[in-house]
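1. Just a sequence and a predicted model for now, questions to come.
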Amino acid sequence: MRSLAIPAIIFCLALAGCSSRANEGAVSIAVIGAEDAPFETGNRLSYAGQLVREGTSEGLVAINAQGDVVPAIAERWIFTDDGLSFFFRIRNADWPSGEDLDAASVRQAMLDTIGRLDGTSLGLDLEKIDEIRVMADRVLEIRLKSPMPEFLQLLAQPELGLLREGRGTGPMRRLEEEDVIRLQAVPPQERGLPERRGWEDKVLDVIVLGMEAERAVEAFRNGEVEVVLNGRLSTFPLSDIGPLSGGSLRLDAALGLFGLAFRNTDGVLASAARREALSMAIDRSSLLQPFNVTGWEPSSSVVPDGFFTAESGLQPAWINQSLPQRRTVAAARISAWEREEGKPATLDISLPPGPGSDLLYGQLLRDFAAIGVQLVRVDPGKKADLALVDKLARYAGARWYLNQFNCDVSKIICSPDADVLVDQSLYAATPAEADMLLIEAANAMLARQVFIPLGAPLRWGLLRGGVDGFVENRWGRHPLFPMAIAPIS
């Protein structure tokens, strides 16, 4: 049984085999997704696009291999006791154009970036910022509307990599190759850091390839790539590469959303009570049994437990009922609709391709049938009543979860009342006051039944022996730069 809590053992046929590379002087990484995903630009990035963006365009801070916040454009920072002001010392460096990397240019780059993110859920997260001010040539202040303990984590998002004339400051640069993304580590002295002797011998180039899941696993088995990233539950059965593959399976017990979104409010889905009935029908404790994985945490709430300092009471009213009891109630609601409409309850569901989705569909088919709902799977992109949401959290805060269902970004089913409460929380005088407003917002969303939570997202990857810089973490993020550091031979 595979565990989300314990890293897998790295198996190697031979030591030499562990260190061999498909591309000399480079580590090749397959990112599961579209082939052109690593080439993405803009503000809405796939996982591959995020990897390349954070590799080539630093923000004020960054994420290291462990998922911790580390210096980037800002070499250090302090914050006030009230948590309202953060002061960042900008490192002594230049933009790629040769222009001085000072506080004024960083401020303008930040404002431009934040402006481009308007209308996205990340843009909503950034509304916590009240003001960005230049305090000295290399000192920048960011003042918040109210304290946010997770603020540095928010600043470390790939989309907040800063650009000047369309170019970022590293820590890597893209080499001019038309058909592939090949990144090269920028020498420290070019980034305003102390020179490191023998730098060229300490780093590898990183080649980033977008691949469908089956092709990525095949490439790993064949030694074409050393790393596979962005595996999800939909493709999880493909991760069983066997003990003689020369690699290891790595699992992230990540934070985020994993559940079913409503794509319309027609028929069965027109009533919050019937939407709730669907959630009541699901046996979350056994949902992932076919996947043979331990450590997965099911959830029945949009905001999981542990995100409020106060007791929230956010669990649905049926949480303490037995599965047969709640299915009886749910079936009665569905049956009443069928009698009124004179037709059976049927719902179409869109799931991503992959053998994991096949297993998940079988589980949901069973659960919905228990309350009299027929579930029909349709191809991705086709019109559907339900669709799987599988999204990593950007920071550990209730507001991130609630912002995913803001009416500006989730227009099918949302709660305007919840949006008002979340907005009010931005100005709360104390963390306790903010907590109470966010709890009210979560309860408003619960009343509207905007989503069917299932649990935490699962992420998996494959790693060849001899590749350093990959560490399991709760963000499911694995930046490229740490994997560019050559292992000690």
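-> Received it, and whenever you're ready, just let me know what you need.
2. Could you use CA atoms for every contact and neighbour count after this?
-> Will do.
3. what comes into contact with the helix or strand hosting I207?
-> For I207, the host element (DSSP states H and E) is strand 205-211. The list of residues contacting strand 205-211 from outside it, by Cα atoms under 8 Å, 6 or more residues apart in numbering, reads 25-38, 48, 180-185, 480, 483-484.
4. cool, and stretch 284-294?
-> 1-4, 236-237, 298-299, 356, 359-360, 363-364, 454-455.
5. So which of those residues belong to helices?
-> G356, L359, L360, Q363, L364 (DSSP state H).
6. Can I take it that I114 is in a strand?
-> No. Using DSSP: H, G, I helix; E, B strand; the rest coil, the assignment for I114 is helix, not a strand.
7. And the strands in the stretch 201-350 of the chain?
-> Listed in chain order, the strands found in the stretch 201-350 of the chain under DSSP state E, counting those that start in this stretch are 205-211, 227-231, 247-253, 256-262, 293-294, 345-350.
8. what about versus this one:
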Amino acid sequence: MSRPASLLRNALIAALLAATLGACGRSDDRAVEVAVIGDPAAPFVTGPRLPLAAQLVRAASAEGLVGFDEQGRVIPAIADRWIVTDDGLSYIFRLRDGKWPGGGAITGETGRAALVRAIGALRGTALGSDLAVIREVRAMAGRVIEIRLHQQAPDLLQLLAQPELGLTMRGNGAGPMRLERDKRTAILTPIPPEDLGLPQPEEWEARRRKLNLVGLSAKDAIRRFNAGEADVVLGGRFADFPRLDAAGVPRGAIRLDPVTGLFGLAVARAEGFLGAPENREALAMAIDRDALAAALNVGGWTATTRVVAPGSADDNGTVAERWPGQTLAERRAVAAARVAAWQAENGKPAALRIALPAGPGGDLLLRQLAADFGAIGLTVRRVSEAGDAELRLVDTVARYARVGWFLNQLSCGNARGPCSASADRLAETAVAEPDPVKRADLYAQAEAQLTIANTFIPFGVPVRWSLVSGTVTGFAPNRWNIHPLMPLAMRPK
């Protein structure tokens, strides 16, 4: 080969390499695309009750005293360290040396004011009930605040890390990401640690990327993921799980969270056939949970007949699964006799109106319930959530794995239907009981009262899934269904 030809060949190779590297660089520099299943307006919802997309945005742009990492572990945020007193009744936090957005130092006084506002905004919610253990928030010297408790609360840090407890000053949060809005897209950019009063690693600028978050229907989110237009899909539930096989989503892209929580039917109206607790129990007796597990086809799904998930902290084991030793046929015979007695007394058939979410999973659940309730002489009709439903689906992941969470969700202040005042009184007494053995016994009595009331008909644990492409780092399945955005936006070291 002549020298000019060799030079030309080398120049072409160099140009091709440069183009390839440039293309890789451009690909590596692009934003991480995240789709969250839900309403397109959800990322920008405000208030005490936030949909998932808004929780993600809030946690990314307004961190609390502490936060979560991708594995659902509590990590420092505005508080860079803390101690717990020996009696467990006081948590003392030292805040980082930084400023709030728009100026103003982060101090004990400003941190306390922001936390008190956040807690106050949650009054009347289930999370607000969880925070009732807090007796007082005090500002101490410099950048220190103290949270004093009525009783020990081993899950306090878990509660303080919730997105709704993100701290703001004049409506703005202190990161760790900066939020911009482009129509219905939330654009989030990691804030340099030095701007937050933190040391900045040398490679930090090269690692950070923008992240775009949108709310989409499950069908559109899955389509975008399959087309390579979304890197991550969050917020998957049982209602849309069957879409994954139908759309040909690779099994390796599906991530299931091993969550606990409430998944079952809540009684919305204690009227007609549902007016008597023993009739409501008939519904719980009729459900074939093994058949439901097979129909859901979710690996590792666990059924239960209990209001509280078995194995929860503070569960002393005295409340067991219901109807031990009875077969499904035997339970259904008892339930069918109650249905027949009610229909004979009232001179009309018993029919139920059930609100279930749209989607193939909701259709599947309707067919299963129609078969189960039909086996004892009941008919069912599907209505919208906003309609006159007598039964509605509850599908909620526990924020912490203790009996108190379940009781707060189903309390008279949060149930949106019939409830048990006696269970509430026992739960309130338990919160104030310092002795852990006595407290667990009171919680067991409260669960027993809720069980007798039959205002909630459990199926098992909730179903939560995500889709994650092979190029994404910073994601890990965890028991809380917590998937913060900051780790997703950072390239690995």
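-> Great, that's in hand. Keep in mind that what you see is a predicted model, and the values were worked out from it rather than measured.
9. on that earlier part again, for I78 of structure 1, which of the strands of the stretch 201-350 of structure 1 is the nearest?
-> I78 of structure 1 lies closest, by Cα to Cα, to one member of those: strand 256-262, at 28.5 Å.
10. orientation of that closest one relative to strand 345-350 in degrees?
-> 130 degrees (axes from the mean of the first three to the mean of the last three Cα atoms, to 10 degrees).
11. could you list every residue that touches R382 of structure 2?
-> R353, I354, A355, L356, L366.
12. what residue lies at the spatial centre of structure 2?
-> V397 (4.7 Å; Cα atoms, centre = their mean).
13. before we move on, the earlier item: which residue range of structure 2 does the strand holding I207 of structure 1 align onto?
-> Under TM-score structural alignment, strand 205-211 of structure 1 corresponds to residues 210-216 of structure 2.
14. Same check on stretch 251-267 of structure 1?
-> The aligned range for stretch 251-267 of structure 1 is 256-272, by TM-score structural alignment.
15. Just the buried residues of the matching stretch, please?
-> Of all the residues in stretch 256-272 of structure 2, those buried under the rule 16 or more other Cα atoms under 10 Å are 256-270.
16. Now do the same for E447 of structure 2: its match in structure 1.
-> Per TM-score structural alignment, E447 of structure 2 is aligned with A442.
17. quick one: which of the strands of the stretch 201-350 of structure 1 is nearest I488 of structure 1?
-> strand 205-211 (15.8 Å).
18. What's the match for D363 of structure 2 in structure 1?
-> In structure 1, D363 of structure 2 lands on D358 (TM-score structural alignment).
19. Relative to P355 of structure 1, how far out is the closest residue to its match other than its chain neighbours?
-> Spatial nearest neighbour of D358 of structure 1, chain neighbours left out: S234 (7.8 Å); criterion: Cα to Cα, 6 or more residues apart in numbering. Note on S234 of structure 1: its distance to P355 of structure 1, by Cα to Cα, to the nearest Å, is 6 Å.
20. For those two, work out which one has more neighbours and name it.
-> More crowded of S234 of structure 1 and P355, by other Cα atoms under 10 Å: S234, with 22 against 15.
21. Tell me if I'm right that the more buried one and S350 touch.
-> No. With contact defined as Cα atoms under 8 Å, S234 of structure 1 and S350 do not form a contacting pair (11.9 Å).
22. Could you tell me which residues touch both of those two?
-> In contact with both S234 of structure 1 and S350: no residue, using Cα under 8 Å, 6+ apart.
23. picking up where we left off before, next, the buried residues of the host helix or strand of the match of E447 of structure 2.
-> Assessed by DSSP H and E, A442 of structure 1 sits inside helix 431-448. Neighbour-count burial for helix 431-448 of structure 1 flags 431, 434-446, 448 (criterion: 16+ other Cα under 10 Å).
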